[in-house]
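Asker: what follows is a predicted protein model with its sequence.
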Amino acid sequence: MTAEIVLYKGSNQTYFGRLSMDPILRELLSRHVDTTDPKIRFALVFHREAEAVADGSRLVNLLPTVTEVDVVMLRGNKMVARTRGSVAELFGPVIQRLVGRIDPDEDSWAFRISHPVLDGSGEQRRPPKVEGAVDVDLDTARSLPFSVSRLDEPGMETVDPAELGLDPKELSTINVLLPARARRMLVADLPLSRQVEEGGFFLGRIRTVGGDVPRYLVEITDVTPAEGSGAGSGHFTFTSDSFSAVNRLLAERGKDEVLAGWYHTHLFSATRRMGLSDVDVDTHFSTFRRPWQVAGLLNLTDDERVLRCYGRVADAMKECKLWVCDDGDRYRGAGTRLERE
């Protein structure tokens, strides 16, 4: 755990020192589980949301852009406890007790969470500067040298799922079909960093299943890393160059494929309650707007690689049913997650 609490003392917020996050997290969760095991470890997932600070609090959060945090306690790769709340609500009472013991006469303290992801000091790959980019505000009336219009939906074939080996009763709204090659790439062969998040695109073909409610079959025909992207240990960023490159690739391949979605990695173990982050969901809703486009999530640890896929259902992201093809063109159900064999 590299996260620390940096303390500042007095009304002029003079630097005082640093506290290890480990004992703070142990005390935070000690009301719910036994935290005395020295082998347990913690994972933190930071969010940017509105923070409610108790009235009259003299403890100031100096990193107000990071106000929500998931705290996960792990034993090995198994989650044993989890809580989420505002930074002030979770850490404030524990830190106030600690600083009260450090200097009982001082009632004005400030703190911030220090972590490579938040400080910008961790290993990262900055996105390249994009040449020739133009910011466009469609709400501003001005003359533009180009026009913006919605793309037509690609034509989609309606198929009988039984012909592909799919049980119609087991289909979800969005189903991800993984031929053998795409499956091997995602759960085994695709080179992925353990220091920074990686990401890219799914190429594929889209088919539908007849019925009153639309159900999509998203067949992943290829997986391609994004060009011109930026990354750090806790974030991944597409640029306009990323999309230009993948659109050129689709045209060059000439295989009647579409941009079926995207994928990226998280550098910690997969758990049932921790999937896409708020930033991931915002990225999907704002950028991958087709109803059948999917978001792939690969959780990586030293001995684990787990794939899950998510699709938009109404106003939420839901896990997709995964189907794998061992040979030929018939698929079998694989649940909602695939692991390296």
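Answerer: On my side now, so go ahead.
Asker: can we go C-alpha only for contacts and neighbour counts from here?
Answerer: Noted.
Asker: out of everything not next to it in sequence, what's closest to residue 36?
Answerer: Nearest residue to residue 36, sequence neighbours excluded (CA to CA, 6 or more residues apart in numbering): residue 26, at 7.7 Å.
Asker: so that neighbour sits in a strand?
Answerer: No. Assigned with DSSP: H, G, I helix; E, B strand; the rest coil, residue 26 falls outside any strand and is helix.
Asker: so how far is residue 149 from it?
Answerer: Noted for residue 26: a distance of 53 Å to residue 149, by CA to CA, to the nearest Å.
Asker: burial measure for residue 25, as a count.
Answerer: Residue 25: 19 surrounding residues under other CA atoms under 10 Å.
Asker: contacting residues around it?
Answerer: 42, 71 (CA atoms under 8 Å, 6 or more residues apart in numbering).
Asker: now do 10 Å
Answerer: Residue 25 makes contact with 35, 41-42, 71-73, 90-91, 94 under the criterion CA atoms under 10 Å, 6 or more residues apart in numbering.
Asker: coming back round to it: can you tell me how far the residue nearest to residue 36 sits from residue 91?
Answerer: Residue 26 is 11 Å from residue 91, by CA to CA.
Asker: got it, and residue 241?
Answerer: 40 Å.
Asker: ok, now residue 165?
Answerer: Counting by CA to CA, the gap from residue 165 to residue 91 is 52 Å.
Asker: the two - which one has more neighbours?
Answerer: residue 91 (19 against 15).
Asker: I'd like the next helix or strand past the host helix or strand of the more buried one.
Answerer: Assigned by DSSP states H and E, residue 91 belongs to helix 87-102. Scanning forward in sequence from helix 87-102 by DSSP H and E, the next helix or strand is strand 109-114.
Asker: now do that following strand and helix 87-102, the angle between them.
Answerer: Angle of strand 109-114 versus helix 87-102, following axes from the mean of the first three to the mean of the last three CA atoms, to 10 degrees, is 120 degrees.
Asker: structure B:
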Amino acid sequence: MALDVELFRGEARQLVHTEPLIALLKPAFEAETAPFGGRPRFVLMLRNDPGPDTYRGDLHLTNLRADFGYIHVAIRMEGRVVHQKPYSVNGLVGPILARLAREIAPEERHWAFRIAGLPSPEDLPEDASEGGTSAQRLPPVVDGTDDIDISRSTRLAFGIRPAAEPQIPLLDLAEYGVELADTKAPVTVLLGTGVRRRLMEMELSTEIEEGGFLIGRAFRRTDAPKLHAVIVDEVLPAEHSGASLTHFTFTGDSFGAMNRTLGDRQLVGWYHTHLFQTERTIGLSRTDIDLHRDTFRRPWQVAALINITARRRILTCYASSDDWMAPCPIRNLDDDADERRSTRPTLGHH
């Protein structure tokens, strides 16, 4: 089915431009297709997964069909696939239409667009998508639950009280080659032997988000005891989790399986993947931030994000900071041969 992109100007939404979706996208992929010479063949699959309804730059651009919020782009040349990757519609189409809108009416700040030719919401079967069914993994069904009012704990047959927080030991980052002037973030992440390789090479789906736990040890910094550092020494994929193209869900069973492996170590954070380009400076979505703040409440627990691109994986880490999530510097302890490293570390986002 041929799909057109319609661009509307102003709050009255006057139709000012119509263009086939493939023709609109082709210039954006010249870097991927130019090395191969021939004529590219595009295969586009729009997914019926709700995405952001607004692209914000120097103008306001509303997606009128945000119920189809994600698009999978595959490019074939000379009989082989040279590029394939899912994107958010706003992240891919938004910048292109924003440039076009500025050419048409530079003074206008309110715009809207829609991909015409999609089925109406009323005509969509449950979980349907353009060209097929969205990949997903459903979490296990909960067999039963019970609510406990801890304010009435004195009248219960058992007692409930907060567990005492263990004493967090001190760690001298200078002994690991970390230059302290570079690390004012709330948490500094030290990746133990083989951990970065595991994150970069472990088998991960390109159809649905994957995730799991970061196991290791938490410390306070000797130079700044209110700031923390964590050493991650194991990556543990979550069991019994739910996932789709745009969401990852832990369950109680996920945490139960993880707790059986902890021993005397700590849950220092979690990780998950993103399969599409992010649209903001911070890579975490609002759902990711809410999950972290509700579930991983220790100030030293981190959220690791693996962005899967066509050519590589990009690892970033975040920790809670006031009402936001701050990027964390990452030190790969595989940089040097000695157990205690004294050379300049690889800090930053790998």
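Answerer: All right, it came through fine. Here the structure is a predicted model, which is why all the values come from computation and not from measurement.
Asker: TM-score for the pair, please.
Answerer: Scored against TM-score structural alignment, normalised by the length of structure 1, the superposed chains reach a TM-score of 0.66; 280 aligned residues with a CA RMSD of 4.6 Å.
Asker: what's the burial count for residue 124 of structure 1?
Answerer: For residue 124 of structure 1, the count of nearby residues is 19 (other CA under 10 Å).
Asker: swap in residue 119 of structure 1?
Answerer: Around residue 119 of structure 1 sit 9 other residues, with neighbours defined as other CA under 10 Å.
Asker: next one: residue 272 of structure 1
Answerer: Residues contacting residue 272 of structure 1 under the criterion other CA under 10 Å number 6.
Asker: and for the one 10 residues further on?
Answerer: The burial count assigned to residue 282 of structure 1 is 12, neighbours taken as other CA under 10 Å.
Asker: state the span of structure 2 onto which the helix or strand it falls within is aligned.
Answerer: Using DSSP H and E, the element containing residue 282 of structure 1 is helix 278-287. The alignment of helix 278-287 of structure 1 onto structure 2 (TM-score structural alignment) covers residues 286-295.
Asker: average offset between that stretch and structure 1?
Answerer: After superposition onto structure 1, stretch 286-295 of structure 2 lies on average 0.2 Å away from the residues it aligns with, using mean CA distance after the TM-score superposition for structure 1.
Asker: so how far is that stretch off the chain centroid?
Answerer: On the basis of CA atoms, centre = their mean, to the nearest Å, stretch 286-295 of structure 2 sits 12 Å off its chain's mean C-alpha point.
Asker: where do the helices sit along the stretch 101-250 of structure 1?
Answerer: 116-119, 180-184, 240-253 (DSSP state H, counting those that start in this stretch).
Asker: would you mind putting those helices into a markdown table with distance to residue 263 of structure 1 alongside?
Answerer: As requested, the helices of the stretch 101-250 of structure 1 are exported to a markdown table (distance: least, CA to CA, whole Å):
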| stretch | distance to residue 263 of structure 1 |
| --- | --- |
| helix 116-119 | 20 |
| helix 180-184 | 13 |
| helix 240-253 | 13 |
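Asker: single out the most deeply packed of the ones you listed.
Answerer: Of these, the one with the most neighbours on average (mean count of other CA atoms under 10 Å) is helix 180-184, at a mean of 18.
Asker: what stretch of structure 2 does it fall on?
Answerer: Against structure 2, helix 180-184 of structure 1 falls on residues 193-197 (TM-score structural alignment).
Asker: on that earlier part again, okay, residue 26 and residue 149 of structure 1: which has more neighbours?
Answerer: Legend: neighbour count by other CA under 10 Å for residue 26 of structure 1 and residue 149, higher for residue 26 (19 against 5).
Asker: was I right to think the more buried one contacts residue 39?
Answerer: No. Applying CA atoms under 10 Å, one finds residue 26 of structure 1 not in contact with residue 39, separated by 11.9 Å.
Asker: most distant residue from the middle of structure 2?
Answerer: For structure 2, the residue at maximal distance from the C-alpha centroid (CA atoms, centre = their mean) is residue 155, at 44.1 Å.
Asker: got a list of what it touches?
Answerer: Residues near residue 155 of structure 2 by CA under 10 Å, 6+ apart: none.
Asker: outside of stretch 122-141 of structure 2, which residues touch it?
Answerer: 1, 44-49, 67-68, 70-71, 118-119, 206-210, 239-254.
Asker: how near is residue 19 of structure 2 to residue 44 of structure 2?
Answerer: 15 Å.
Asker: typed the wrong thing, it's residue 52 of structure 2
Answerer: Distance, residue 52 of structure 2 to residue 44 of structure 2, using CA to CA: 19 Å.
Asker: what's the answer for residue 313 of structure 2, then?
Answerer: Going from residue 313 of structure 2 to residue 44 of structure 2 by CA to CA gives 23 Å.
Asker: residue 66 of structure 2 too?
Answerer: Applying CA to CA to residue 66 of structure 2 and residue 44 of structure 2 gives a distance of 16 Å.
Asker: more neighbours: which of the two?
Answerer: residue 66 (21 against 18).
Asker: you'd agree that one is up against residue 112?
Answerer: No. Assessed by CA under 10 Å, residue 66 of structure 2 is found out of contact with residue 112, at 11.3 Å.
Asker: what residues are shared contacts of these two?
Answerer: 53-54.
Asker: OK, contacts around the most centrally placed residue in structure 2?
Answerer: Residue closest to the average C-alpha location in structure 2 (CA atoms, centre = their mean): residue 274, at 3.9 Å. Residue 274 of structure 2 makes contact with 86-87, 206, 208-211, 245-248, 283-285, 305-309, 313-314, according to CA under 10 Å, 6+ apart.
Asker: which of those are buried? Put it as a ChimeraX command.
Answerer: In ChimeraX, this line selects whichever of the contacts of residue 274 of structure 2 come out buried by 16 or more other CA atoms under 10 Å:
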select :86,87,206,208,209,210,211,245,246,247,248,283,284,305,306,307,308,309,313,314
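Asker: just the ones of the contacts of residue 274 of structure 2 in strands?
Answerer: 86-87, 211, 248, 305-308, 313-314 (DSSP state E).
Asker: against residue 253 of structure 1, how distant is the alignment partner in structure 1 of residue 245 of structure 2?
Answerer: Using TM-score structural alignment, the equivalent of residue 245 of structure 2 in structure 1 is residue 233. As judged by CA to CA, residue 233 of structure 1 and residue 253 of structure 1 stand 32 Å apart.
Asker: returning to that earlier point: out of the helices of the stretch 101-250 of structure 1, nearest to residue 217 of structure 1?
Answerer: In terms of CA to CA, the element of the helices of the stretch 101-250 of structure 1 nearest to residue 217 of structure 1 is helix 180-184, at 15.1 Å.
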